[in-house]
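Asker: Generate a structure from the sequence data that follows.
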Amino acid sequence: MSASNVSLLRETSRQVVAGGSAGLMEICLMHPLDVVKTRLQVQRSKMDAHNYKSLGDCFRMIFQKEGLFGFYKGIIPPILAETPKRAVKFSTFEQYKKLLGYVSLSPGLTFAIAGLGSGLTEAVVVNPFEVVKVGLQVNQHTFTEQPSTFAYARQIIKKEGWGLQGLNKGFTATLGRHGIFNMAYFGFYHNVKNIIPACKDPTLEFLRKFGIGFLSGTIGSIFNIPFDVAKSRIQGPQPVPGEIKYRKCLKTMATVYQEEGILALYRGLLPKVMRLGPGGAVMLLVYEHVNVWLQKNW
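Answerer: A predicted model of the protein is given here:
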């Protein structure tokens, strides 16, 4: 193997390890907000007695009925997926950025397009895990009463198979969700970080990067949440058992808009921002620090 190939392999390995570390840290800290977001997104009628009245009510009801572990339902699929998912997210972003360097594009556009490419690639890896995660998150039984992650995955495969109606349902919505988020997330972060001067003081520099990362995650969340709502509707339980109402991404968004109004497409935005604002900052900072440490020590 040539020296250049060894160097490329080592660089990619560092990106994989740093990305996996960033993802694992983010999911462990922020998963409870993902559970709350999913519960709010799958609600359809405010008249339903089982519905949550607000963000606070959702937190309270989950804790009262399902206990503390209720906030960690569906955490195994994202933990299992986080290392490859975030590794793909960050390493493909870096590789797409390199490839786009051969094209005459502005740096700002390069960051955004590389982010879009990384998001689409990430979606391919993560979608089966998302199907299992959403199914477990919307299950309102206690933690001990619901099926295990692997039992639920086997149940989906047995009943619906591996395809777009089974373990890969909601695939186009996942493509939209991750593609748009990463385009805004990486595009905003790297463009703004290059505009705002770095601080000599380590604390101020940390706050500068954290603030930009927080805004990056927030903006990405605002742009992609209609796709997130569609994904939750498609991958979650259907309104009438045995009858599939939500099947295709754009049609699902149109149905939600027609039946429930425009605000329904932004349901769960607050917990999503509460998660992916600080979570987005955590991921970028952990990735950068781990990557720098690996460059010095490996």
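Asker: rest of the way, CA atoms for contacts and neighbours
Answerer: Will do.
Asker: Neighbours of the closest residue to Leu167 other than its chain neighbours, how many?
Answerer: Spatially, and ignoring its direct neighbours in sequence, Leu167 is nearest to Pro128 (5.1 Å; CA to CA, 6 or more residues apart in numbering). Pro128 has 22 neighbours, counted by other CA atoms under 10 Å.
Asker: Another for comparison:
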Amino acid sequence: MAEEEYDYESLGENTTMTQNAFAGALAGIAEHCAMYPVDSIKTRMQVIQTASATSPTTLALNQPMVRTASRNLWRGVNSVVMGAGPAHALHFATYEFCKEYYGANRQGHHPLASAAAGATATFAHDTLMNPFDVIKQRMQLKDSTFRSVRECARMVFAKEGFSAFYISLPTTLAMSVPFQSLQFATYEYFRKVLNPNGGYDPTTHVIAGGLAGAIASSMTTPLDVVKTLLQTRGQSQDARIRGATGFMDGFTIIKERYGLRGFFRGFKPRVLTHMPSAAISWSVYEYFKWLMRPTSHQGNLLPL
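Answerer: Okay, here's the model as predicted:
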């Protein structure tokens, strides 16, 4: 009878930390790479131009950008690959540990426990990933002249110092903690609703992941706009933006220049990025967890 009650939902406590980390690393790389061009467009839409620029809310959609060679939209992807692997490995390994520790694996719905596990994992992930994200966004800019991740990192460090890689971390955490808490809690909720038996089901992971990504990204876009301003400030021609020292400076600049609408710059491409990328990430992660499942329970899992 105990064998029959075993289901896929309890895999987090049966797979090792190394297996969870490996599955998370592959999920992170797949997630970021698949939607990278759309993320580049989102970054360009969010970047604030000089005060003399016209139509600031649509600058990133003008003809020169549309005609930009597709390869430019992939510029900086190496930084994501280098950072996303270890950062997501740490993220998912921490999440699985905390999900069990906080009691999210118990029977029924436990959104607060799932959210708390996601928030804890986010602190570890963002601390490791933030420098790579800064480099990525600098290289994503339309007028970026950096030819490699190494060159970008060296120039940013030489011109702005080590703090440039972490000036946006408080804002990143202020965005990522609610984002990941919402995403993990929403994902776990829809996963259990769509698949109460708890068996491995790719369709469930795709739908639950997509819904979680869409909801979380929609609600945290304003903080993402501030984060982008801080991470790209060194490339700006605007002296005030270059001198921004943190969240409140970034918030004030956006509010004064564009009002409340300014906090939703890049909203559509952000949602269009996170909805499929979350579906991809969770699907890849759950697949590799299923692949590395304990063989003694193989017969109790749904077939691939």
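Asker: re the thing from before, got the contact list for the residue nearest to Leu167 of the first structure?
Answerer: Leu167, Asn168, Lys169 (CA atoms under 8 Å, 6 or more residues apart in numbering).
Asker: So it: helix, strand or coil?
Answerer: Recorded secondary structure, Pro128 of the first structure: helix (DSSP: H, G, I helix; E, B strand; the rest coil).
Asker: Need the counterpart of it in the second structure.
Answerer: Applying TM-score structural alignment, one finds that Pro128 of the first structure aligns to Pro131 in the second structure.
Asker: just Leu33 of the first structure next, same as before
Answerer: Residue mapping for Leu33 of the first structure onto the second structure gives Val38, with TM-score structural alignment as the criterion.
Asker: quick one: its match from Phe97 of the second structure, how far?
Answerer: As judged by CA to CA, to the nearest Å, Val38 of the second structure and Phe97 of the second structure stand 32 Å apart.
Asker: got it, and Thr18 of the second structure?
Answerer: Counting by CA to CA, the gap from Thr18 of the second structure to Phe97 of the second structure is 11 Å.
Asker: List the buried residues in stretch 193-202 of the first structure.
Answerer: In terms of neighbour count (16 or more other CA atoms under 10 Å), stretch 193-202 of the first structure has no buried residues at all.
Asker: The second structure: which residue goes with Ile225 of the first structure?
Answerer: Residue pairing (TM-score structural alignment): Ile225 of the first structure is matched to Thr221 of the second structure.
Asker: Give the helix, strand or coil label for its match.
Answerer: Using three-state DSSP, the three-state assignment for Thr221 of the second structure comes out as helix.
Asker: show me what contacts it?
Answerer: Thr221 of the second structure makes contacts with Phe263, Phe264, Phe267, Arg270, as judged by CA under 8 Å, 6+ apart.
Asker: Sticking with the residue sitting nearest the centre point of the first structure, tell me its helix or strand.
Answerer: Residue closest to the average C-alpha location in the first structure (CA atoms, centre = their mean): His178, at 6.8 Å. Per DSSP states H and E: His178 of the first structure is located in helix 171-195.
Asker: how near is Asp126 of the second structure to Gly83 of the second structure?
Answerer: 10 Å.
Asker: Please identify the nearest residue in space to Gln140 of the first structure, excluding sequence neighbours.
Answerer: Take Gln140 of the first structure and drop its neighbours on the chain: the residue closest to it by CA to CA, 6+ apart is Glu66, 7.3 Å away.
Asker: okay, now that neighbour: neighbour count?
Answerer: Glu66 of the first structure: 18 neighbours (other CA under 10 Å).
Asker: ok, which stretches of the stretch 201-304 of the second structure are helices?
Answerer: 202-231, 239-242, 247-258, 267-291 (DSSP state H, counting those that start in this stretch).
Asker: and of those, who's closest to Ser55 of the second structure?
Answerer: Evaluated with CA to CA, the helices of the stretch 201-304 of the second structure place helix 247-258 nearest to Ser55 of the second structure, the distance being 10.6 Å.
Asker: List the contacts of the equivalent of Pro86 of the second structure over in the first structure.
Answerer: In the first structure, the residue matched to Pro86 of the second structure (TM-score structural alignment) is Pro84. Taking CA under 8 Å, 6+ apart as the contact definition, Pro84 of the first structure lies against Val16, Gly20, Val125.
Asker: What strand or helix carries Tyr96 of the first structure?
Answerer: Going by DSSP H and E, Tyr96 of the first structure is part of helix 76-100.
Asker: Measure how far that helix is from the centre of its chain, please.
Answerer: Its chain's C-alpha centre and that of helix 76-100 of the first structure lie 12 Å apart, by CA atoms, centre = their mean, to the nearest Å.
Asker: do the same with stretch 118-134 of the first structure
Answerer: How far stretch 118-134 of the first structure lies from its chain's middle: 8 Å, per CA atoms, centre = their mean.
Asker: mean distance, that stretch to its aligned residues in the second structure?
Answerer: Stretch 118-134 of the first structure, aligned to the second structure and superposed, deviates on average by 1.0 Å (mean CA distance after the TM-score superposition for the first structure).
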